[in-house]
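**Q** Pasting the sequence and the predicted model now:
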Amino acid sequence: MIRHACHLFQVLVVTQDAFPDTETQSKWAAKVWEESCTKSKTFYILTDRVKGLLMDRQITERTANARSKVRNAVLPLIALSYGFSGALTEPAKSMNRALYIKLLDLDAAEADVRFHYKDVDARKGFAQNDIILAIIQSAWFAPGSKGKHPPGVEFSTYFSPISEVTLALVFTAVDFGLNQWGDGVFVTDGDQAHFTEKMYKSKYDTYLSEILEWSKELAPTRSLSLRRMNARGLRLSMHRDEGYPNLPVKGS
């Protein structure tokens, strides 16, 4: 029962508000407790004492953990997806720095990031870069250990379709992953290696605003795109269960 409540809390973070304030976390604690009681058909009153001892410590602390799962999904994909080089030569470092600046549009007066477009040069195909789907698949649809259902399957109603909040969190995580290459080599420590609310909430808010605007302008297309992301994630989960762990992203 507690396990289900904790996992559901993490799902709310990645589908409804990636950086929830204290009041929202408190409301979610009550919500996940009630849903867990319903699921287990065992009902316990959530007293203030129980909420303080149980929820605040064991559930709301998982807010950062939920975001960390996305961060961990991003880091192995950045170099392969965009072509960063692990070589330590000056030409390689120079190429990596130039690629980093290009993908985040850092040399523009007002940045218009390229990394999420299918065609990063022409900025065509909003949110259709292969890495976006790969992260969604890895973070929420890859089967767990001992045959456990991944969050995208266990809590499917929260991921169908993929929400704008989820997409904004993925964009923010890619931004974080790209920043690890800002000096021309992959960085594993220092301030830039931490995916914290202090450093990334403002970026998340910006990405969410842009995604909501895209969603409003292209409502029919947007709905289809987000549902396809969910369907492809489910397809990956099913194929992996059948013994195909290396299902490619392209064409999936």
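**A** That came through fine.

**Q** only C-alpha atoms for contact and neighbour calcs from this point on.
**A** OK.

**Q** my guess is residue 14 meets residue 65, correct?
**A** No: counting by Cα atoms under 8 Å, residue 14 stays clear of residue 65, with 10.4 Å between them.

**Q** The two: which is more packed in?
**A** The residue with more neighbours, out of residue 14 and residue 65, is residue 14; 26 against 13, by other Cα atoms under 10 Å.

**Q** you'd agree that one is in a helix?
**A** Yes: residue state for residue 14 (DSSP: H, G, I helix; E, B strand; the rest coil) corresponds to a helix.

**Q** What is the burial count for residue 215?
**A** The number of residues packed around residue 215, counting by other Cα under 10 Å, is 16.

**Q** got a list of what it touches?
**A** Residues near residue 215 by Cα atoms under 8 Å, 6 or more residues apart in numbering: 222-223.

**Q** Helix, strand or coil: sort out it for me.
**A** Three-state call for residue 215 (three-state DSSP): helix.

**Q** can you tell me how far it sits from residue 171?
**A** From residue 215 across to residue 171, the span is 15 Å (Cα to Cα, to the nearest Å).

**Q** can you check residue 101 too?
**A** Distance of residue 101 to residue 171, computed by Cα to Cα: 16 Å.

**Q** These two - which one has more neighbours?
**A** Set side by side, residue 101 and residue 171 show more neighbours around residue 171, with 25 against 19, by other Cα under 10 Å.

**Q** adding another structure so you can compare the two:
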Amino acid sequence: MSGRVPNVLSIAGTDPTGGAGIHADLKSFAAQGAYGMAVVTAVVAQNTQGVRGVVALDPEFVGEQIDAVFEDVQVDAVKIGMVANAAIARAIAERLRRHGARRIVLDPVMVAKSGDRLLDEDAVDAVREQLVPLADVLTPNLPEAAVLLGEEPDWSEAEMRRRAHDLLALGPRRVLLKGGHLEGSPTSTDLLCGSEGILELPAPRIETTNDHGTGCTLSAAIAARLPRMPVEDAVRGAKEYLHGALAASDRLDVGRGHGPLHHFFALWEGEGIPAR
């Protein structure tokens, strides 16, 4: 990219407390040295303890937001998070195809950290059929992966390998299947699956309740890095960034539930943008 700062677009819902959704995405983009933009799909009344209400925007208006960005700005990568319903999922897919969007990272947001549902039941098929095939990287956790495959999420780490290939068969170029929901191990292992095979990406677990927006943060960091490096390097670097943001989260005092990550842990410590 000849040193130009990449322009990265988030398509997602809101979080008034700033820990998830477009708020987390924009922080992650900035921390990775990218210029962040946002298209709002739904306005969510939530805090660190739970979701109180969701107002999904008109699908055509979501499409108009996407048009407004692409018709004026060179978009180097796109991160898709909460889409809320089937009509919005279809509108996003149609617009991204129309504009020839590149480097799409899809985080199939379905349930908030509090357990509150963020995706209508009838929208799963639209996400699977319309958005998943557009993704350069699909980043589901185990419950989300199970929903996409129409199965129960009671998987072992060995079973994850087979399921990663099943997810790849849905059409994305690569799948990052996150193993954070597996219990009983001090290590959390994610699997990066592509046509070339599976790469294991282990990381030590961090004991903290400040884990609100981890999926948003990781997928956004991957999108911010993709314009500058190969997918494997982008994923590795994004995981390192997420680990640091989790480890530093206790420096923040935000809310009485699942608190947010410290997205600017390195910048606020004067360490500069992470090198990888």
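**A** That came in fine, so what should we check first? Just so we're clear, the structure is a prediction, and the values are computed from it rather than from any experiment.

**Q** Give me the TM-score for these two chains.
**A** For this chain pair, the superposition-based TM-score is 0.27 by TM-score structural alignment, normalised by the length of structure 1; 102 aligned residues with a Cα RMSD of 5.1 Å.

**Q** which residues in the stretch 1-150 of structure 2 form strands?
**A** 7-12, 35-40, 42-47, 50-56, 77-80, 104-106, 137-138 (DSSP state E, counting those that start in this stretch).

**Q** Counting by contacts, list what the last one packs against.
**A** In terms of contact count using 3 or more Cα pairs under 8 Å, 6 or more residues apart in numbering; DSSP states H and E, strand 137-138 of structure 2 is assigned the packing partners strand 104-106, strand 174-177.

**Q** So which of those is the most surrounded?
**A** When you average the neighbours per residue for each of these (mean count of other Cα atoms under 10 Å), strand 104-106 leads with a mean of 29.

**Q** Which other helices and strands does that strand contact?
**A** Counting by 3+ Cα pairs under 8 Å, 6+ apart, strand 104-106 of structure 2 packs on strand 77-80, strand 137-138, helix 214-225.

**Q** could you say what helices and strands the following helix or strand past the last one packs with?
**A** Past helix 214-225 of structure 2, further along toward the C-terminus, the next helix or strand under DSSP states H and E is helix 231-247. Helices and strands in packing contact with helix 231-247 of structure 2 are listed as helix 214-225; criterion 3+ Cα pairs under 8 Å, 6+ apart.

**Q** I figured residue 79 of structure 2 was touching residue 219, is that so?
**A** Yes: with contact defined as Cα under 8 Å, residue 79 of structure 2 counts as touching residue 219 (6.9 Å).

**Q** Residue 231 of structure 1 sits in which helix or strand?
**A** helix 219-241.

**Q** Mind listing what's buried along that helix?
**A** In terms of neighbour count (16 or more other Cα atoms under 10 Å), helix 219-241 of structure 1 has its buried residues at 222, 225-238, 240.

**Q** Please identify which of these is nearest to residue 166 of structure 1.
**A** Nearest to residue 166 of structure 1 among the buried residues of helix 219-241 of structure 1: residue 226, at 10.1 Å, using Cα to Cα.

**Q** of residue 79 and residue 219 of structure 2, who's got more company?
**A** Neighbour count, other Cα under 10 Å: between residue 79 of structure 2 and residue 219, residue 219 has more, with 29 against 26.

**Q** In this structure the more buried one contacts residue 104, no?
**A** No: applying Cα under 8 Å as the test, residue 219 of structure 2 and residue 104 come out as separate, 10.0 Å apart.

**Q** Need the residues touching each of these two.
**A** With Cα under 8 Å, 6+ apart, residue 219 of structure 2 and residue 104 have common neighbours residue 79.

**Q** Pull the number of nearby residues for the nearest residue to residue 59 of structure 2 once chain neighbours are set aside.
**A** Spatial nearest neighbour of residue 59 of structure 2, excluding adjacent residues (Cα to Cα, 6 or more residues apart in numbering): residue 88 at 4.7 Å. Residue 88 of structure 2: 25 surrounding residues under other Cα under 10 Å.
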